[in-house]
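**Student:** Below are the sequence and a predicted model; questions follow.
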Amino acid sequence: MSTQEAGSRLTNLWDKARAAGMSEPELLLYRSNLLGSDKRVTNYGGGNTSAKVMQKDPLTGETVEVLWVKGSGGDVGTIRMDGFATLYMDKLRALKGLYRGVDFEDEMVGYLPHCTFNLNARAASIDTPLHAYVPKKHVDHMHPDAIIAIAASANSKALTQQIFGGEIGWLPWKRPGFELGLWLETFCLENPQAKGVVLESHGLFTWADDAESCYGLTVDVINRAIAWFETETAGKAIFGGERHKALAARERRAVAARLMPAIRGMVSEEAHMVGHFDDSDAVLQFVCGKDMEALAALGTSCPDHFLRTKIRPLVVDFDPAKPDVAATLESLKPAVEGYRKDYAAYYDRCKHADSPALRDPNAIVYLVPGVGMITFAKDKATARISGEFYTNAINVMRGASTVSTYVGLPEQEAFDIEYWLLEEAKLQRMPKPKSLAGRIAVVTGGAGGIGSATAARLLSEGACVVLADIDETALASAADNLAGRHGKDVVRTVQMNVTDEAAVIAAYAEIAVEFGGIDIVVSNAGIASSAPVEETSLELWNRNLAILSTGYFLVAREAFKVLRQQAIGGSVIFIASKNGLAASPNASAYCTAKASEIHLARCLALEGADAGIRVNVVNPDAVLRGSKIWSGEWLDQRASTYKTDKEGLEEMYRQRSMLKRSVLPEDVAEATYFFASEASSKSTGNIINVDAGNVQAFTR
């Protein structure tokens, strides 16, 4: 019953020494973070916590009762003090006199700002009345898999009584809002001995008079449910028993790598989507089960689940016993189109006169028998979290279908929450996406100065970035730095020797599994050599051509395969050199290879245009800072060629330029971002020189 080891119990993590001396709001924060640290308790963004605190009114100086409750859109696991809404309890109680009934639920949310305490700017959520009217100081509302498995069973009321007796009550399904808050108040007043309540198809409420007791009670109730399911499901067939055998891990990833770019291309018409792959044990048990398709068709139960995953997933036609990925790819397009039509029909059946317009009709969750689960969303974190939510739904279905009959939320109820005007208003308040939101980039030579600066620039505009480099140590260091600044979800690494065909092919497969495909390819891997032609060995000549010409060819060729499969365009950017246009003394191998690179880009621009694949070149010159190629013999060689020392070389390059300015990695990154962005959507086959001005490198 968990996303971790099945049947494992929650641990009471309360530290009395740490909690000693905390104020009531600080104890609420501590309790919230502990509860949110375990996905068996609630998933990201799910659940609410609250405390009723006596505080000094900043206006009157009197001591008043204040409700501290998780604010709208927050996450209990990561919330901080400024994430809680604060409201006067006397004003919240006064709202009962304004309530006109269930047909006027939404207008009550508009009154909540009038109850704000101490000018707190944090918006109160629609769950505020659920906490306000429970006559206890501390309230937890969680979405534990084990409890929702009870709540989503056909006989959930009887199961609740069987497991908890009168200690935990039961209430039928009611959409969150003011009416449900009044229901909870009535239940508490009529059942003073109760310590909590199971909400049908929703979750768990528990309450106590102090923070530690409330936390301990929540953990205990969930553990009791986990223990009961462990006993009741022992020896029983899960999901109807096994229908499929899961493929080996490497084979699962190989199948996902082929499917994900195809799906991504089909679902990215309105906005570029990012993918996530999950083949955890819980997911594999479900996708291999005999009842998987029937259960998946019933849809999810808890509102928090389907708001993240849509009401139901798309089951991909794949037989792991006779794996035929080509046939599956052929079947995907009609399957995706069929899902869209079904979703549009669901919208038409359930819509109201004032419903928001139809949203993206594509599936979010894709279940592949014997392989795992694929999810797509507008960013990596949302794709990952959507997968986590569906894993919670799987755990719920596992428990409910084993001990009873699983029941999804009625279609109209699901629609009314999915297209709730308050949910729509929340969506409209979300910030405008960044310019590269949903884009996936790979940067070769990603551990170097230009590579890491380019990655940082793309990440700052919302892209997911894969750093590729042959230097594993430098790669790990660069990735840690970027992940620390931009988050772990959006940064990945692949060790890649661009001259190794198999390594390049494998790298793109890894990128497909991690993010779903590719949009931006920055070919930046490089070396530099300096020697008079009569001292240039064949090995040195071939090494330059292998990395700077053949390597760029291999990286581009494999990119084209993915980009054409996705059919949503793309941008390939070669980081070449001024030396590809202007000859330089004692560098014939390097200059020739760079010239080859530039002409390859022109050829690819011709070939990619029909598919919306743009290919452009950035030509830097003399980027000394942070560049790995300037840390070895090349630096000594160039200093010798120009009769200066290491310290004087940068100044020499600066004075040689027309603008008398140094070229930095960030300057190259900015030009690269231009070619990656929609700002250059009408440009292909072009070159930008980032060299502070060099007349020999003029392209005309």
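**Tutor:** Perfect, I can see it now.
**Student:** For the rest of this, base every contact and every neighbour count on C-alpha atoms.
**Tutor:** Noted.
**Student:** now the strands: where do they sit in the stretch 251-400 of the chain?
**Tutor:** 274-278, 314-315, 365-368, 372-377 (DSSP state E, counting those that start in this stretch).
**Student:** then this one, side by side with the first:
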Amino acid sequence: MGTVDDLVGRSNRLGADPGTTNYAGGNTSASGELVDPVTGAPAEVLWVKGSGGDLGTLTAAGLAVLRLDRVRALVDVYPGVEHEDAMVAAFDHCLFGRGGAAPSIDTAMHALVDVAHVDHLHPDAGIALATAADGETLTAEIFGDRVVWVPWRRPGFQLGLDIRDVQRANPQAIGCILGGHGITAWGATSEECEANSLTIIRTAEAHIAEHGSAEPFGAVVPGREPLPEAERRARAAALAPVIRGLASTDRRMVGHFTDSEAVLDFMAREKLAPLAALGTSCPDHFLRTKVSPMVLDLPAAAPLEEVVDRLHALHADYRRDYAAYYARHATADSPAIRGADPAIVLVPGVGMFSFGTDQQTARVAGEFYVNAITVMRGAEALSRYAPIEESEKFRIEYWALEEAKLARRPKPKPLAGRIAIVTGAGSGIGRAIAQRLAAEGACVAVADLDGEAASRVAGELGSADVAIAVTADVTAADAVQSAVEATVLAFGGLDLVVNNAGLSISKPLLETTERDWDLQHDVMAKGSFLVSRAAARVMLAQDLGGDIVYISSKNAVFAGPNNLAYGAAKADQAHQVRLLAAELGPHGIRVNGVNPDGVVRGSGIFAGGWGAERAKVYGVPEEDLGAFYAQRTLLKREVLPEHVANAVFALTAGELSHTTGLHVPVDAGVAAAFLR
């Protein structure tokens, strides 16, 4: 269908540039005719991006389809701005056929304008004009009568009527600037509409570039300059767990770190504090970023202890101020306060930390604040940044429609909000564990000595919002620290550690070399210690508890033949579980172990020669080793990587919240390895 294809193509192009419209922001529409299946007569319909969709990734399935005659008939029954919410429900009675997306609050803006194609966008340059103190004058100065100013009004049916009236009264206009909000453009064809949208945006950008002041945020404040990159990243990694712990006071959050030039420059300038206090203006922005950020007010190179103490004090102030903001504006009908922690934390000289219930939400919140910085820069360059009133922000943040949208979200997965690192995750058991944790909602750092294997597995799990790859030699403290820091910078912190990296060399005592002994103990005993130590530092700084799981072995308690170095290293791991459970328990960190039997299929260890060695010991063909292991068990079942992953999930998903110091056998029943 040409009209729909054109609309989707236009939407995707406009949504591809975050400077044109932010993620999930704005909406586009087209009107045309379809045959009414009841009467057989043509019916005029509107295709418009549905609620919660994203222009950049929009497909036909994300469009709401409505009968225009029915939507326009709502004008006659519209009860006024006090009843805007009821009008959204009324759109459901205007739908054409079944299926399609749910209509959004902006549907009226598209249905009531007497033009076939309409774009409503949130471009940085457009919002800069919309939030300038003299935005109406600037609009007339820049565009003449081709673009008309529309004063701020909360999105809804009345805003649609306002824009309809503006368009009718100004037939020469190609669009309008919506005060405090964004832009709307229209055209007789899809091509004309897109061209008009881009004309408004590019004209605004050019005017700001040509006529704006060179330093709209003021001079650089000594002490707030960006730290050198290596020092900046190290400081960020040290602060991220502290900040995430504070931002998770009401609800566990995932974090995202940004140290782009735009962010660092904004934080270094003298207008940082007053502009940050004003908050964002575009509704899509502050719904993600909250009414204002938390800003550290210490020099970039201040001692770490001093910074941590100050962050705690600022967080207490922020929570008190947010609760007061809620109390100032809440009514008997307002939804309950959703949490008083900041979504954006600015640390001059270091970077911006943004938070959300998952990594995508945290990342998008950061992207929105970068948009907001660009908006403030443009407004200050031409005039003075003057966002919408605090009371209006509250009305949108605690809008019943937003509450309903939140209620429609799927139930969180068991590990949602949890951040994990799995060592030896490039193959076998580690890969299966990483897959299971990601499938259950965790953000996962796939760590392996083989960087290519780690990247391959991370790619299997999804985008960087789900998984990252880190190359890590667990025998080297520096490499372990780097892997943990990479995880912290990617996701904000660390909650769940799986010590799975391992290898095995099967030899009799007299053939076991010192190198054999040292290598296995370095990887499994020392490596687990190094990973647990680095992870515990992060968990203690977060003060959110955590889980450390050791993939040990039945060989930790069962004396098999020709297996001294491996069995002794696994016994070391097993006792680390007990020791760390006792030490870390008072901090809410649980430490448990999993004792598998030989996992042959899919195992990197067995494929690397261990299988051939063990098959030789037991006198069976290597291809029959898994079946041999199964037959010596009580259940006569072969242990696979996913069975070990199941045990890790059971230990960490919450049902065993009061269990620590436990070793879970995953061996199909090896009586000689029963725990005593």
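**Tutor:** Okay, I see it. Computed from a prediction, not measured in an experiment: that's the story for all the values here.
**Student:** Now compute the TM-score of the two chains, please.
**Tutor:** The TM-score (TM-score structural alignment, normalised by the length of the second structure) is 0.98; 674 aligned residues with a C-alpha RMSD of 1.1 Å.
**Student:** about what we covered before: which one, of the strands of the stretch 251-400 of the first structure, ends up nearest to V533 of the first structure?
**Tutor:** The minimum distance between V533 of the first structure and those falls on strand 274-278, with 48.1 Å, by C-alpha to C-alpha.
**Student:** what helices or strands is that closest one leaning on?
**Tutor:** helix 249-267, strand 372-377, helix 380-403, helix 501-515 (3 or more C-alpha pairs under 8 Å, 6 or more residues apart in numbering; DSSP states H and E).
**Student:** Out of the ones you listed, the one nearest M54 of the first structure is which?
**Tutor:** With C-alpha to C-alpha, the closest approach to M54 of the first structure among these belongs to helix 380-403: 36.2 Å.
**Student:** Give me whichever of the helices and strands packed on strand 274-278 of the first structure is most buried.
**Tutor:** Counting by mean count of other C-alpha atoms under 10 Å, strand 372-377 has the highest mean neighbour count of these, with a mean of 28.
**Student:** quick check: that one aligns to which part of the second structure?
**Tutor:** Under TM-score structural alignment, the alignment places strand 372-377 of the first structure onto residues 351-356 of the second structure.
**Student:** starting at the chain centroid, how far to that stretch?
**Tutor:** 10 Å (C-alpha atoms, centre = their mean, to the nearest Å).
**Student:** cool, and stretch 327-346 of the first structure?
**Tutor:** Using C-alpha atoms, centre = their mean, the offset of stretch 327-346 of the first structure from its chain centre is 24 Å.
**Student:** In the second structure, what stretch matches that stretch?
**Tutor:** Going by TM-score structural alignment, stretch 327-346 of the first structure sits over residues 306-325 in the second structure.
**Student:** average gap between that stretch and the first structure?
**Tutor:** Once fitted to the first structure, stretch 306-325 of the second structure is off its aligned match by 0.6 Å on average (mean C-alpha distance after the TM-score superposition for the first structure).
**Student:** Okay, N555 of the second structure and G40 of the second structure: tell me how far apart.
**Tutor:** Computed as C-alpha to C-alpha, to the nearest Å, the N555 of the second structure to G40 of the second structure distance reads 75 Å.
**Student:** meant to ask about E215 of the second structure
**Tutor:** In this structure, E215 of the second structure and G40 of the second structure are 63 Å apart, going by C-alpha to C-alpha.
**Student:** what does Q172 of the second structure give?
**Tutor:** 37 Å.
**Student:** now swap in G9 of the second structure and tell me
**Tutor:** Counting by C-alpha to C-alpha, the gap from G9 of the second structure to G40 of the second structure is 29 Å.
**Student:** Of those two, which one has the most company?
**Tutor:** A direct count of neighbours by other C-alpha atoms under 10 Å for G9 of the second structure and G40 places G9 higher, at 18 against 9.
**Student:** Map that one across to the first structure for me.
**Tutor:** Per TM-score structural alignment, G9 of the second structure is aligned with Y30.
**Student:** How about its match: what's its closest non-neighbour residue?
**Tutor:** A19 (7.8 Å; C-alpha to C-alpha, 6 or more residues apart in numbering).
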